[in-house]
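Undergrad: What shape does this take:
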Amino acid sequence: MSADADEWTVLAVGDAPSVRRLGSRVDPDVRVVSGAEAVRDEIADVRVLCLVVVHDPDGPGRLGIIDDLSTRYPSVPVLAVVRDADPRVGSAAVDAGADEYVPTPAFDAPLEALVERLPREPRGVEDPDGVVPARFLDAIGDPILVHERASDEILTANEAYCDLLGYDRAELVGMPVSAVSGGQHTRAEAEAKIRRAAEAGAHTFEWTDRRKDGEEIPVEVTLSPFETGDAERVVAVVRDITERTARRRDLRTMTRAVDAASIGITLADATVGDLPLVYANEAFERLTGYGEGDVLGRDCRLLAGPSTDVATREEIRAAVEASEPARTELLSYRADSTPFWNDLAVAPVTDESGVVSHVAGFHRDVTMRKRRERLVGVMSRVLRHNLRNEMNVVKGFADSVDDVDEDVATMAGYISETAADLVDMTEKARTLEAAMRNPGEVSVRDVVPEVTRAAATVRSSHPEASVDVEAPERLDAVVADRLRLALRELGENAAEHAGPEPDVTYSVVETSDEVAIRVSDDGPGIDDTERQVLRTGSESPLEHGQGIGLWLVNWIVTGVGGFVTTTVDDGTTVTVHLPAPSGGSADEQAYRYRQAAITAQPDQ
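TA: All right, here's what the predicted structure looks like:
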């Protein structure tokens, strides 16, 4: 039975007639209860003005009850009514915790006067058990809950907590804390949090509370246990983190999207001078070969290497310091020192106050595009150089025909050969351009048929040559669709330049991590310029190869992660090194196998 808002109650512990008579002479309602536990039951339902304890030194001892009540309810006045005029009895009651005492003979008037003088600030459910006055808790903006550790019983809560969960304070008091916790939580889990708070003094964690309407909301809880008398209680400061959780969920969604992005993405801390990386997605790890543990705390200079352009790096740095976006292409290096062309874009990221807090980096491997661009440049230079020279030869011989009749036949032969060379060169240029535009698929398959068919083509086009094949019945490797074209070009180059009756041999061997296809001849040996083309695919404007064919070989082989080497000793041996199958997709295997020689280098 709850008192009305403008009423309050005196709880009397004992059954003295004078205590009962008090109700007829003063405003407050007087309820008589049998002991301290009964006070506990009543105080949750009524607005308590004071506690009256009848103490008879010759009867049942009440000093223990006075001590218990004054400890459990420190803000509620305790009046001891003693049935003895001896002031020592009253002093013992005060020592036990009573605020005042009055002897029974003088009980009526002094008690009435005392009650009327008491502050009209009733307690009850606003501050049960005398833990903390509810008016103090209500003055705090954060929701606060106080409960008893042993019983899990809620002792009080402020208005903010009641508003958060949709309860009246009277409804919450006496409920177990588990009743307002999310369904996924257990009492054992809650007790573990309290233990940790007791050890550390306080403990903050995320939790789920259940509103009166059944809705569960995410909250952040800070627990602070304390002791009062023989009881251990816990203060919980609760904060609604619904918006924070939603933002974090959105952030996780964006993070998953960034993690799944096909380009490398990094995030650097702009508040620290060296811009240490605080995040790198999986694509960045795949691109660079650096794992998360290798990246975090370091800056992007870890991608720099011996051929990384310093001026370009400084441009990026200047843009970052100026909080401006920038984009460039620079040669970077993977964890295994393999270079790659990095299309790098950086952009400042500001915090809520508009201050740049991070720098986002976007990394894209554009090595293939750079190689295509270089291919176009090489084709243009070779065609301009060779066509100009060859056409000068044609023009010179043509001009001489009128003057030297006796050598017309010889000159005509030269003209015919030169014209044929020009036609062949343009055909190879067309083939190389087609390979550039459509490199074909990379797959794991048997290379022996590719070698056998390439050899057969060379025999057909060069009947004067002896072309042999030394290979096992089957040998798988990571290859491109156009491998046969590269092998045919090597065979034809050997047949054309090794002498009048050349011996050409294709051999296929396997090592621990690669398949090697060797094309050997007994000719005079390939010169250094041609070897440079085969090995790196690079060619200076002043040292052009004799044709486009060798560049085509480099292009096809390096496209699958392989590389080409040459040796000259009683002839020339060109070796095509291809990745052996090692698990995963063919593209992944080619990627793992790639070495520095197969990637683009800065133009000389």
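Undergrad: going forward, measure contacts and count neighbours with C-alpha atoms only.
TA: Noted.
Undergrad: What ranges does the stretch 251-400 of the chain have for its strands?
TA: When secondary structure is read from DSSP state E, counting those that start in this stretch, the stretch 251-400 of the chain shows strands at 264-269, 277-280, 326-333, 339-350, 356-365.
Undergrad: Okay, angle between the fourth one and strand 326-333 too, please.
TA: Looking back up the chat, that one is strand 339-350. Angle between the axes of strand 339-350 and strand 326-333 is 140 degrees (criterion: axes from the mean of the first three to the mean of the last three C-alpha atoms, to 10 degrees).
Undergrad: can you pull the contacts of residue 265?
TA: Contacts were defined as C-alpha atoms under 8 Å, 6 or more residues apart in numbering; by that measure residue 265 touches 258, 280, 281, 283, 284, 360, 361, 362, 363.
Undergrad: Report the two of these separated the most.
TA: The largest distance within the contacts of residue 265, taken as C-alpha to C-alpha, falls between 283 and 360 and amounts to 14.4 Å.
Undergrad: Of all the strands of the stretch 251-400 of the chain, which one is nearest residue 394?
TA: strand 339-350 (41.5 Å).
Undergrad: And the closest one, what's buried?
TA: Judged by neighbour count using 16 or more other C-alpha atoms under 10 Å, the buried positions of strand 339-350 are 339, 340, 341, 342, 343, 344, 345, 346, 347, 348, 349.
Undergrad: Check stretch 452-460 too.
TA: Buried positions in stretch 452-460, judged by neighbour count with 16+ other C-alpha under 10 Å: 452, 454, 455, 456, 457, 458, 459.
Undergrad: Would you map the strands across the stretch 451-600 of the chain?
TA: So, for the stretch 451-600 of the chain - with DSSP E, counting those that start in this stretch - the strands run 466-470, 476-480, 503-510, 514-521, 563-568, 572-579.
Undergrad: Also this sequence, please, to line up against the first:
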Amino acid sequence: MTAQSSREVSERHTIQLLIHGDNDREALEEFLDERHDVVADDTLQPVDCYVVGEQMVPTYRDALREHKKEAHPTFTPVLLIQQEGSRGTVPLPSEQNGNGPPLVDEVVSAPVDRTTLFRRVGNLLARREQSVELSTRYEDVQIRFQRLFDSTNDAIFVVAPSGDEITECNPAACDLVGYSRDELLSISPTQTIHADDRERFRSFLQQVQEAGQGSTDDLTCQTKEGETRQLEVSAATLEDSDQSPIILSARDVTDRKTYARELELKSQAMDKAPVGITITDPNRDDNPMIYVNEGFEALTGYSESESLGRNCRFLQGEATREEPVAEMRKAVEKDEPVSVELRNYRKDGSQFWNRVSIAPVRDDAGTVENYVGFQENVSERKEREMDLQLFKKAVESAGHAVFITDREGTIEYVNPKFEARTGYTREEAVGKTPRIIKSGKQDAAFYDRMWQTILSGEQWNANLINQRKNGELYHVDQTISPIANGDGEITHFVTIESDVTNRRLRKQQLDVLNRVLRHNLRNGTNVIQGRAELLRKSLGDDEHRADVRAIEERADALATLGDKAGTVRSLFENEVSAETATNVTELVSDVVTTVSEEYSTASFDVDDSDPLYVRADSQLKMAVKELLDNAVVHNDQPKPEVTVTTRPSREKQSEQWIDIEIVDNGPGIPDQELETIKQGEETPLQHGTGLGLWIVYWTVSLYGGEVTFVDNSPRGTGVVLNLPRMSADSSVRGTPVEHH
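TA: Next up is the predicted model:
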């Protein structure tokens, strides 16, 4: 017995006989019963094989066809017993129209012999065994596919060829859109997939139908809750036909796209940041830069190609201090962040103050992968800080008392001079108001005017009396200046006070002396002059008259001295503006004309020139006249000769200075007088004989000029007044130009 026949014996199949006529049915049953289980029932049963007589086909045709269709792909064979000489009323397998499985799978002619029947039935059952095996495999594949379909993380949608129906979906699809499977299978795909642009989705499906597959990351879906999610979709047709279902595999890439956009935004922000940003690779030799942004290029002048692959130290130079560099190096060695400020150099060699902040970038394991650096130009701030430090040192060392208050008048800072002058320490003064030095000598109206002035943004200048901590009173010249913030709002006040106690006392002394010289001395000399004239007229002796004349001359000299004392006082009472300009050519000419009329015996030579302007006012005329008077009065020649020249300076820069030179033919100024003026001070042993030259010296000095004396040997004196030059158009700029 073969293996096949053994299997057939051991595995009996069920065969249903659908035969017309009891005798024929019983004969076939007897044949088949040896090897198979035979069912002889008029009702169609689920069996392994059907043996059908030709006469019974019309009765069972539809039922057999439906049964075979339902069992497909499992092969359910039908064996037709056809009467000999039949005209073929039943289509044979080769005659089937191709719609579904054939009704008849094998045909035998009656009468049927046992061998032929067994062989034909055995072949059909063997085919059935194979189909069962294949069907089992197919079912197993289906199960596995279903498991894969259900367990995949991507959302799977099967869309009908029309694109209007979802025919299948997996749990991930339900999770993605928030609908249940039944809900998804009952709605149109465009209600959730790219619901904001349905035609776009349909166009994508059409492209997939035409190409057989496609992909896009430009679709979205709308969840049941109304949330929009961005999708990455791969699609393919399930069949090779124009109207094939389409399977869509969708992945939610909302977070990824958001991250990508954030990353792009951060990248753009880094590239366009107003500070320099660098990234270095510590795993490469010398920790070179692997990224620089545009801000770094703009800050340093080095392009990206010139910077990459180099360590940042190439920005250092001669003025770079070692301390911040060492601090950075130490931080890098310890994998720690650090911020320092140091001088760096641009490509063009210019220096800038660079605030460098570097920090390690670590991976998930904590290993340093990179260093990110930020480079900021802080030159302006550093310069302000240095200026502030310089200013603070200057204020700390100033000879004036300085204190700063807030807008309400609370003291926030005092300098050492304030402490020394008032007797209050910094700790005692800060937090208080300036009332601590208030003397009570100023009334309430004085302070009302002060607050009204400074709160309006204007500077306050006043002279007042303060009181020290020990009760002493002292006079100050006070200046209060408002300090505003960037918005123009006044936030603080700075007060500078000069102690003018001694100056006021000297002024009082000068006022008294001036009164004595100008009033008392003048009255006294007037009396002496009057009485001397009466005495001279009453005397007949020439010798006595000469004595009286000497008295009159001395009285005249004392009267003149009193007048000059008043002139000195006026010099120091009137300040000259830095922009006051005078036509010195015209001024000198006017003075020479006046003096020529007074001294008719003298000769005056004026070297005329183009109009020249100097920083001076009308008091310069008094100094020039004083020199011309001296050149004539103290001249011992029969005919005094005086030359006056006005020209650009020969000793200093001619475009900035003007000289007035006065030369005479007299005996010259006494050496002691010259030395006193040159030294700028008088002593008990060395002093002048009058005020004339001092008046000249003080006048020119107040203009910022200088008086020099020229040796005019063998006779005469040369005096040069050197004065700051002004432009001819000063009056056009609003500067008063005085003509005398």
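Undergrad: Kindly provide the TM-score of these chains.
TA: Counting by TM-score structural alignment, normalised by the length of structure 1, the TM-score of this superposition works out to 0.40. Behind it: 351 aligned residues with a C-alpha RMSD of 6.6 Å.
Undergrad: my read: residue 396 of structure 2 touches residue 413, true?
TA: No - counting by C-alpha atoms under 8 Å, residue 396 of structure 2 stays clear of residue 413, with 10.6 Å between them.
Undergrad: Flag every buried residue along stretch 478-495 of structure 2.
TA: Under the neighbour-count criterion of 16+ other C-alpha under 10 Å, stretch 478-495 of structure 2 has 478, 479, 480, 481, 482, 483, 490, 492, 493, 494, 495 buried.
Undergrad: TSV please, covering those and showing secondary structure.
TA: Formatted as TSV, the buried residues of stretch 478-495 of structure 2 follow (DSSP: H, G, I helix; E, B strand; the rest coil):
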residue	secondary structure
478	strand
479	strand
480	strand
481	strand
482	strand
483	strand
490	strand
492	strand
493	strand
494	strand
495	strand
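Undergrad: so which two of those residues are the farthest from each other?
TA: Farthest pair in the buried residues of stretch 478-495 of structure 2 (C-alpha to C-alpha) is 478 and 490. Separation: 19.3 Å.
Undergrad: Which parts of the stretch 251-400 of structure 2 are strands?
TA: Taking DSSP E, counting those that start in this stretch as the criterion, the stretch 251-400 of structure 2 carries its strands at 276-280, 289-292, 338-345, 351-362, 368-377.
Undergrad: and the longest helix for structure 1?
TA: helix 367-401 (DSSP state H).
Undergrad: My guess is residue 125 of structure 2 contacts residue 49. True?
TA: Yes - in this structure, residue 125 of structure 2 is within contact of residue 49 by C-alpha under 8 Å, at 7.1 Å.
Undergrad: Tell me the spacing between residue 355 of structure 2 and residue 23 of structure 2.
TA: From residue 355 of structure 2 across to residue 23 of structure 2, the span is 114 Å (C-alpha to C-alpha, to the nearest Å).
Undergrad: Mind checking which of those two has more residues around it?
TA: Neighbours around residue 355 of structure 2 and residue 23, counted as other C-alpha atoms under 10 Å, are more numerous at residue 355. The numbers are 18 against 10.
Undergrad: elements contacting the helix or strand in which residue 145 of structure 1 is found?
TA: Taking DSSP states H and E as the definition, residue 145 of structure 1 sits inside strand 144-148. Counting contacts by 3 or more C-alpha pairs under 8 Å, 6 or more residues apart in numbering; DSSP states H and E, strand 144-148 of structure 1 is packed against strand 154-157, helix 159-165, strand 231-240.
Undergrad: Run the angle between that strand and strand 231-240 for me.
TA: Using the same axes, to 10 degrees, one finds that strand 144-148 of structure 1 and strand 231-240 are set 150 degrees apart in direction.
Undergrad: Point out the most buried one among the strands of the stretch 251-400 of structure 2.
TA: Comparing the strands of the stretch 251-400 of structure 2 by mean neighbour count (mean count of other C-alpha atoms under 10 Å), strand 276-280 ranks first with a mean of 24.
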